[in-house]
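Peer 1: No sequence on hand, only this structure:
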């Protein structure tokens, strides 16, 4: 009989459901150089994931959420999700909560930048890494983090890449994802969707909540984050690789999405 796979202290049984055998209300699971699979799973604990280094993509409910370094994602209990990343190194802290407060915040997925106070709280909590026995200080501390999350959260829909359910739009998204460096050609995209340009623009906006142009911009910026994480290129080189003709145009576009200026890692 095959041994159960353990993920963050939860045992994976059939149908990619993780079984909770831990009695305590909340705990934290930290790992350096995180290794993960990319299949969908669910568990009956709410999850707060802090990306300390690298970046992660979370695939949830026909959306792809980017969680860059020093961001967190909140995932409600029972919400199926899968994780992908091509970052060279991914260091994560995963907080798992058995129960949450009665607030609408806790029933929805959220991604937001971590303010300095929350960052220090999360890093302090690493001293309880993988501790599954009861600890009074930890219990009170984790409740404080949980209670404060709605106040720390900002509206961060700019980190979501929607995936349309209309099959006609999938070739359009696939093409943009592969050719993001080039300008959009509405006629060419409409041909791939086998509809008129006007219909494509209307249906795409209805399906995803954003325009083709916004989708194109999101893909470019998310690709630039991957290149920045690689630490091998200057910002000017990255701007060119993702399709911008100048560093200033790239910086402006990046800021409009990420609400901060791009900063390249030091090249070794």
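Peer 2: Everything's here; your move. Keep in mind the model is a prediction, meaning the values are calculated, not measured.
Peer 1: rest of the way, CA atoms for contacts and neighbours
Peer 2: OK.
Peer 1: Select the longest helix from the chain.
Peer 2: The single longest helix within the chain, with elements called by DSSP state H, is helix 212-230.
Peer 1: Same question for that helix: list its buried residues.
Peer 2: The neighbour-count check on helix 212-230 (16 or more other Cα atoms under 10 Å) flags 212, 215-230 as buried.
Peer 1: Alongside the first one, take a look at this:
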């Protein structure tokens, strides 16, 4: 809790500053929020951001915008991950900045981050660094980039979480609604209703996202080739795997591997 309190104090102790932190500060902290909005950039792996409603997956070379006072906690499973945190004071911006969203790092944003790569700490109004970082933030809403769309709804329903854990551990198997319903002593209709009522998503949609998330992890964390990864997450058709991967991530598996 001491580290947790220190982080909140560091972020919000200077309400008017823009704060730059280039380290994995927020890993595995309890759910928390800041008076400042947060721009969190991820390189070299996958970060996991949990909120009260959903789990968000942030792949390498992407960023997530977290509005001010938005409860969240961050997790990741690799030490090779490089994270940049920029915390912005509230100064009347709205629209794009009122919503949590994940987007790819554009060439322009990458160049601006490269220019400021040695900056660390607080920057105040009146300094050219403050103006530069404010411009960087303002660029985000002008780029009209497509949101990264993998986000898993969560539930407190113990029965459904047991089913999800079962599915998560057997992704390479031929999973079907009929099979899972039978294994848990339920009718297909009851299982379908459970997913739609508690998660507002179908079983097939949830399974597809679980498989693509696992594929993303394997691409970054192993030396398996794309065909091996497709089979590992339950696809016998490589074309179907590639198409589903692109549908959810806006890129082909081979492109993701290079990020």
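Peer 2: Alright, I've got the coordinates. Note that this is a predicted model, so its numbers are computed, not measured.
Peer 1: thinking again about what came up before, mean shift between the longest helix of structure 1 and structure 2?
Peer 2: Taken over the aligned residues, the distance from helix 212-230 of structure 1 to structure 2 averages 0.9 Å (mean Cα distance after the TM-score superposition for structure 1).
Peer 1: Report the next helix or strand after that helix in sequence order.
Peer 2: helix 235-241 (DSSP states H and E).
Peer 1: Kindly name the residues of structure 2 that line up with the very next helix or strand once past that following helix.
Peer 2: Next in sequence after helix 235-241 of structure 1, counting helices and strands by DSSP H and E, comes helix 247-258. Using TM-score structural alignment, helix 247-258 of structure 1 lines up with residues 238-249 of structure 2.
Peer 1: chain center to the matching stretch, what's the gap?
Peer 2: With Cα atoms, centre = their mean, to the nearest Å as the basis, stretch 238-249 of structure 2 stands 18 Å off its chain's centre.
Peer 1: so what's residue 217 of structure 2 up against?
Peer 2: By Cα atoms under 8 Å, 6 or more residues apart in numbering, the residues touching residue 217 of structure 2 are 45, 46.
Peer 1: distance of it from residue 107 of structure 2?
Peer 2: Distance, residue 217 of structure 2 to residue 107 of structure 2, using Cα to Cα, to the nearest Å: 24 Å.
Peer 1: One more: residue 13 of structure 2?
Peer 2: From residue 13 of structure 2 across to residue 107 of structure 2, the span is 33 Å (Cα to Cα).
Peer 1: do the same with residue 133 of structure 2
Peer 2: For residue 133 of structure 2, the distance to residue 107 of structure 2 - Cα to Cα - is 16 Å.
Peer 1: For the two, work out which one has more neighbours and name it.
Peer 2: Remark: of residue 133 of structure 2 and residue 107, residue 133 carries more neighbours, 20 against 9, as counted by other Cα atoms under 10 Å.
Peer 1: secondary structure class for that one?
Peer 2: helix (DSSP: H, G, I helix; E, B strand; the rest coil).
Peer 1: for it, what are its contacts?
Peer 2: Contacts for residue 133 of structure 2 (Cα under 8 Å, 6+ apart) come out as residue 18.
Peer 1: Now find how far off-centre stretch 75-89 of structure 2 is within its chain.
Peer 2: What separates the centre of stretch 75-89 of structure 2 from the centre of its chain is 11 Å, taken as Cα atoms, centre = their mean.
Peer 1: Go through that stretch and flag the buried ones.
Peer 2: Under the neighbour-count criterion of 16+ other Cα under 10 Å, stretch 75-89 of structure 2 has 75, 76, 81, 82, 83, 84, 85, 86, 87, 88, 89 buried.
Peer 1: where does the closest residue to the fifth one other than its chain neighbours fall, helix, sheet strand or coil?
Peer 2: Across the structure, with Cα to Cα, 6 or more residues apart in numbering as the measure, the residue nearest residue 83 of structure 2 apart from its sequence neighbours is residue 42 (4.9 Å). When states are read from three-state DSSP, the local structure at residue 42 of structure 2 comes out as strand.
Peer 1: So what does residue 42 of structure 2 match up with in structure 1?
Peer 2: Residue 42 of structure 2 maps onto residue 51 in structure 1, with residues paired by TM-score structural alignment.
Peer 1: Surely its match touches residue 74?
Peer 2: No. Using Cα atoms under 8 Å, residue 51 of structure 1 makes no contact with residue 74, being 11.8 Å away.
Peer 1: Just want to check the distance between residue 199 of structure 2 and residue 72 of structure 2.
Peer 2: Distance from residue 199 of structure 2 to residue 72 of structure 2, by Cα to Cα: 19 Å.
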